[in-house]
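J.: after the sequence you'll find the predicted model.
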Amino acid sequence: MITELGHFALVLGFAIAIVQMVIPLVGAHKGWRGWMAMADPAATSQVILVGFSFLALTYAFVVSDFSLRLVFLNSHTDKPMIYKITGVWGNHEGSMLLWLLILVLFGACATWFGQGLRPEFRARVLAVQAAVSVAFYAFILFTSNPFLRLAVPPLNGQDLNPLLQDPGLAFHPPFLYLGYVGLSMSFSFAVAALMEGRVDAAWGRWVRPWTLAAWVFLTIGIGLGSWWAYYELGWGGFWFWDPVENASFMPWLFAAALLHSAIVVEKREALKSWTILLAIMAFGFSLLGTFIVRSGLLTSVHAFANDPERGVWILIILAIFMGGALTLFAARANAMRASGVFQSVSRESALVLNNILLAVSSFVVFVGTIWPLVAEMFLDRTLSVGPPFFDAAFTPFFVAICLVLPVGAMLAWKRGSLAKAARPLWPAALLAVALAGLAYALQTSRSSLGPIGVLLGVWVVAGSLVDLWSRTGRGDLAGRIRRLGRLPRGDWGKMVSHAGLGITVLAIAGHLAWQEEDIRVAREGESYAVGAYEVTLVGVREVQGPNYISTMADITMSRDGRRVATLNPEKRYYPVADMPTTEAGIRNGFWRDLYVVIGDPQTGGGWAVRTHIKPFSNWIWGGSILMALGGLISLSDRRLRVGAGAGRTARREPSDGVPAE
């Protein structure tokens, strides 16, 4: 009964979304306040209805209602409760329902926190957001209904994919969806602005918090996915340029570009057309990522679905919204003339360069991701584009971003001076060069990757600190320290995010350049050396898990005769799913990780064992955490908070009601 009510709530939400898509838009065009006001209760009603539908599906998973086809395919009575709950979105249909829930929640947030917007503009934003919702309601109800029943309920289910029965990947999809779907708000603001033919500083102020929130969620989601790949897949890496990884990375790059471009719109009323285009492209690449994950056209180790027919539906949604938005953009481009001018050496120019580098690097990732499909369809060739291409094609653009970032942040608005901006950065540059030279002198290999990574990472981190310190003005040290504590949170958030980027760059370069690896067949009781460590395979035993059987190794690692770690790598077998997984044994450390994987037993005796010494591993995710934390700090700044300044603007411009700089 509850599942039927959940299905009915979804259908009712679909009908309300259609009303929200049409009525407020007509009201905004005609100036009818009552019709425009209908968007508010419609948006709130959708959250309630879709939320109830999602809870009904969750209830079916918790009680193991195998009369529901989705529960039968993705659950089992022996599965731990946490994975019964996360199994709700560990499949195509449930994950799309979560996607829709987040989509209508963002629309409702625009209602709840958007009272400072002009009624006509808010009505258009909510109508566009409802149009996106209508498309995904239809997609779920007509192609991916999570409430389909089985005529004869089985006694038990087929279990969830064992790779998804892990805390890291359990919470990785929701954060990604919050990022993907959050960009729909930027898209809705862009299309609404195109409908009105008006983009100003107020628009830039309003679009920034939505984009920043989406970027923060994407950062957390990508970090969780990277962390999961590192310890779960057993390949010893954190990033493999997998199509699904690329699907989240491309909108992350566009969202970063949009964030910086919106600053120029807000501060200088320039780059209007470019910022609108970025908002459209950011959400477009989110939809493209959804297509890649669910179409089955590109192979991935963690794609949700393998159904080209569903992929065609998503491709149609992508074509409708991107085609419509770009057509509207072409028609209204002349109405978005920039009123602010700036010199070629200025903060605005640096942000333009930042935008170009981020956008081009995203297109490089797109080309590498989609090229195997293009080659197969049009050239009748089977190709594989792997890490060597991405490393060679993507890295130069990101190196340029790191080099430009500290100097660009120090330039003045409108008209700047490179000499004046670079003068405070000399200590940061000297520190970066000195530490890079030290790294080159200490390393055993002659690779330049590690020292270059140290150079770029320290340059970005130190540059961000210098930028923050420069905002305290002149005067005695005590006075500047006091002013440092009174700086806006947005300045602190910017520093923390940029520092997180620098730490991540340094960590990735050091991780790749200085890691050590040993692959061998080891017998129980045998010891061998890897770097400065002595590794001993003490024994291998079978362990019974809650819903799996584990082959677990006991491996000790010693240094200078002193045991530093006992690791327990596993190979798990899930009988219901008939699928094995790998659980690496990891000893985390501040400077390095000890990483061991147990393989299959060998014909001549012994076990395949892979041992890694991985420097700076935790710095990679530490940098990601800092980037997300910086975004959250900036969101807490009242200047960037949704609705901030509405009252002031209402007093200054009674007919507008939009916050302005």
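T.: Great, that's in hand.

J.: hey, let's count contacts and neighbours off CA atoms from now on
T.: OK.

J.: so Met552, which state does it fall into?
T.: strand (DSSP: H, G, I helix; E, B strand; the rest coil).

J.: quick one: it from Pro569, how far?
T.: Relative to Pro569, Met552 is positioned 6 Å away (CA to CA, to the nearest Å).

J.: the more surrounded of those two?
T.: The neighbour comparison of Met552 against Pro569 (other CA atoms under 10 Å) goes to Pro569, with 25 against 20.

J.: that one against Leu594, yeah?
T.: No: the pair formed by Pro569 and Leu594 falls short of the contact definition of CA atoms under 8 Å, at 11.5 Å.

J.: mutual contacts of Met552 and Pro569, please.
T.: Ile598 (CA atoms under 8 Å, 6 or more residues apart in numbering).

J.: returning to what we had before: mutual contacts of Pro569 and Leu594, please.
T.: Ile586.

J.: list the contacts of Trp413.
T.: Phe342, Ser346, Arg347, Glu348.

J.: so it, which of the three states?
T.: Following three-state DSSP, Trp413 is assigned to coil.

J.: next up, a structure to set beside the first:
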Amino acid sequence: MTPEIGHFALALAFALALIQSVLPVMGANRGKLLWMQSARATSIGQLVLVAVAFAALMRSFIISDFTVVNVASNSHSLKPMLYKIAGTWGSHEGSLLLWVLILTIFGAAVSVFGSNIPDSLKARTLAVQAWISSGFLSFMLLTSNPFDRVFPPPANGNDLNPLLQDFGLALHPPFLYLGYVGFSIVFSFAVAALLEGRVDAAWARWVRPWTLAAWIFLTAGIVLGSWWAYYELGWGGWWFWDPVENVSFMPWLLGTALLHSAIVTEKRDAFKSWTILLAILTFSLSLLGTFVVRSGLLTSVHAFAVDPERGLYILFLLALSIGGSLALYAWRAPMMEAGGVFKPISREAGLLVNNLILGAATGSVLFGTLYPLFLEAVTGEKISVGPPFFNSTFIPMMLPLVFFMGVGPYLSWKRADLPGVLQRVKFVALASIVATLVLWYLQEGGPLLAHLSVLLAIWLLLATLREWAMRIRLFDVPFPDALRRARNLPRASYGMTLAHAGLAVLMLGLIGSSAWKVEEVVFVSPGTTIEIAGFEVRFDGVERVRGPNYFADRGTLYVTKGGEAVTTLFPERRFYPIAESSTTESAIRSTIVGDLYTSIAEPASDDAELSGAWTLRILYEPFVNFIWLGAVIMITGGGLSLSDRRLRVGAPKRKPVLPAITNPAE
């Protein structure tokens, strides 16, 4: 009976979404307050009903109700409880239900917490949000019902993909979707502003917290996915420019540009058209990602293998959302008033350069991701666009961005004093060069691009810290006064400092683990010793162990350095009999300066001499943990900014629109 309750709740939610998509916007057009305020009740009602449906599906997974097709296909009675729960969103239908649940959460949050938003703008925003939820609820009800039944049910189910049975990946989809779908409310604000014909500083202030929240969640989701790929897949990498990785990265890039553009709109009443366009394009890329992973175009552990007919439905929703919003933008954007005037050397100009670089970088990733798919669709020819293309196009664009990020906070609004800025950063530049030369000496050379990247990462870190020190006048006033100024700094100021510093730390991790990584892949038998990065690793053999729903061959690696014991590592090769598939479980010795990373596999050879041998992969990855540390610092910075009271309740009052005076005597 529980699945039927969930299905009925989805149908009722769809009915409420249809009402919400029409009644509030009609009320806004006709000035009927009651109609506009109906959006609050319908958005909360949608959330409650979709939450009931989601709870019904989760209960079906928890009790292993294999009469539900979704549960039978993605769970097993022996699976640990955590992964039974995670199986709720581990399939196409379940993840789509999570998508809609988050969509309704953001809609209800605006209706409840947006008390300072004008009724007309809120009504239009929630109506647009309902248009989106109507599309996806209809998609579920017509083509992807998560509550379809099967009779007779299988005895134990077919199990979830073993690669997905991991704590990191259990958290990855919810955070990623909170980011993806979080940009939907920003999109709704943008379309509502176009419908209303008004974008101003107050609108930008209302939009910024929602943009920042989506950016924080998307950052966390991407990092969790990268961390999972690093320790779970056994290849020792954290990013492969996989198309499905790229479709989550592109909204993050444009979302970052949107976040900075909204600041200019709020502070200087400029970039209004550009901010609206970024809001539309950012969510459009989120929708594109949804289409790519559900259309059957890709074969990936990240993608949902579904029939192309479902992909056509999503393509229709994609064309309707993107095409309609861009058509509205083309009609309304030229009517927007020009913003504040600024000089070529100013903070506005710096943020404009930031936006242009991020936009170009997004375009390069989009081209490299979609070109092979279009080529195969048109000609049938299959090509691969991999890391060499992205590294040669994306990285050179990012390096100038890092430089401007270091300079930007020193620039003043409207017009900046360039000689004064150079005077403030000259010691930062000198210290960055010295630190890079020291690293060059310690590493005995290395790739030139890597050292240039290190130079810019150190530059960004030191420039960011220097700017913070100037704000509190750390070396200009007595320390107690500087401490008092530090306590009085707004949280958003600390958020910017931490976000920029976190990116610098993350860059050091990316560079170190890529440019100076050491790797050995060898065949080993018990007693074999390998030397790598100053460590001695002895392979002591493999034993068979049993898990809750798998068997594993567990290797034992005894690690020493300079004759002294360091640690013992236990990499595994697991076999899941229900799913009839295997996974690699790496064993890692982690320190802040680097990871010793190990994994084992059976040798891909029938050579009799290799009987009883194993393939052992060992890597030493310097500073790889700086990636996760930098990401945590960035997310913390975003959270601090979001907690700033000015962003939550301090939106400025809108100036009244005065009627045009046609007769001077009046």
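T.: That came in fine, so what should we check first? Not measured: the values here are computed from a predicted model.

J.: what subset of the contacts of Trp413 of structure 1 is buried?
T.: Neighbour-count burial (16 or more other CA atoms under 10 Å) applied to the contacts of Trp413 of structure 1 gives Ser346, Arg347, Glu348.

J.: SS state for the last one?
T.: Three-state call for Glu348 of structure 1 (three-state DSSP): helix.

J.: please tell me how far it sits from Arg268 of structure 1.
T.: Going from Glu348 of structure 1 to Arg268 of structure 1 by CA to CA gives 8 Å.

J.: likewise the second one?
T.: As judged by CA to CA, Arg347 of structure 1 and Arg268 of structure 1 stand 10 Å apart.

J.: show me the residue sitting in the middle of structure 2 in space.
T.: Central residue of structure 2 (CA atoms, centre = their mean): Leu218, 2.7 Å from the mean position.

J.: grab the nearest non-local neighbour of that one.
T.: Leaving out its chain neighbours, the residue that sits closest to Leu218 of structure 2 by CA to CA, 6 or more residues apart in numbering is Gly179, at 3.9 Å.

J.: what strand or helix carries the one you found?
T.: Counting by DSSP states H and E, the element that carries Gly179 of structure 2 is helix 167-196.

J.: report the angle between the next helix or strand after that helix and helix 167-196.
T.: Where DSSP H and E defines the elements, the next helix or strand beyond helix 167-196 of structure 2 is helix 201-232. Put simply, helix 201-232 of structure 2 runs at 160 degrees to helix 167-196, going by axes from the mean of the first three to the mean of the last three CA atoms, to 10 degrees.

J.: mean per-residue distance, helix 201-232 of structure 2 to structure 1?
T.: Once superposed with structure 1, the aligned residues differ from helix 201-232 of structure 2 by a mean of 0.4 Å; criterion: mean CA distance after the TM-score superposition for structure 1.

J.: need the contact list for Tyr550 of structure 2.
T.: Arg574, Phe575, Tyr576, Pro577.

J.: now, of those, which are buried?
T.: Using 16+ other CA under 10 Å, the buried members of the contacts of Tyr550 of structure 2 are Arg574, Phe575, Tyr576.

J.: count the neighbours of the residue lying closest to Trp99 of structure 1 once chain neighbours are set aside for me.
T.: Of all residues not flanking Trp99 of structure 1 in the chain, Tyr177 sits nearest, at 6.0 Å (CA to CA, 6+ apart). Using other CA under 10 Å, Tyr177 of structure 1 is surrounded by 26 other residues.

J.: hang on, isn't Tyr177 of structure 1 packed against Ile102?
T.: Yes: the criterion here is CA under 8 Å, and Tyr177 of structure 1 meets it with Ile102 at 7.4 Å.

J.: okay, and the closest residue to Val191 of structure 1 other than its chain neighbours sits in which element?
T.: Using CA to CA, 6+ apart and skipping the chain neighbours, the partner closest in space to Val191 of structure 1 is Ala325 (6.3 Å). According to DSSP H and E, Ala325 of structure 1 maps onto helix 308-332.

J.: quick one: residues in contact with that helix.
T.: Here helix 308-332 of structure 1 has contacts from 132, 135, 139, 143, 191, 194-195, 197, 277, 280-281, 284, 287-288, 290-292, 294-297, using CA under 8 Å, 6+ apart.
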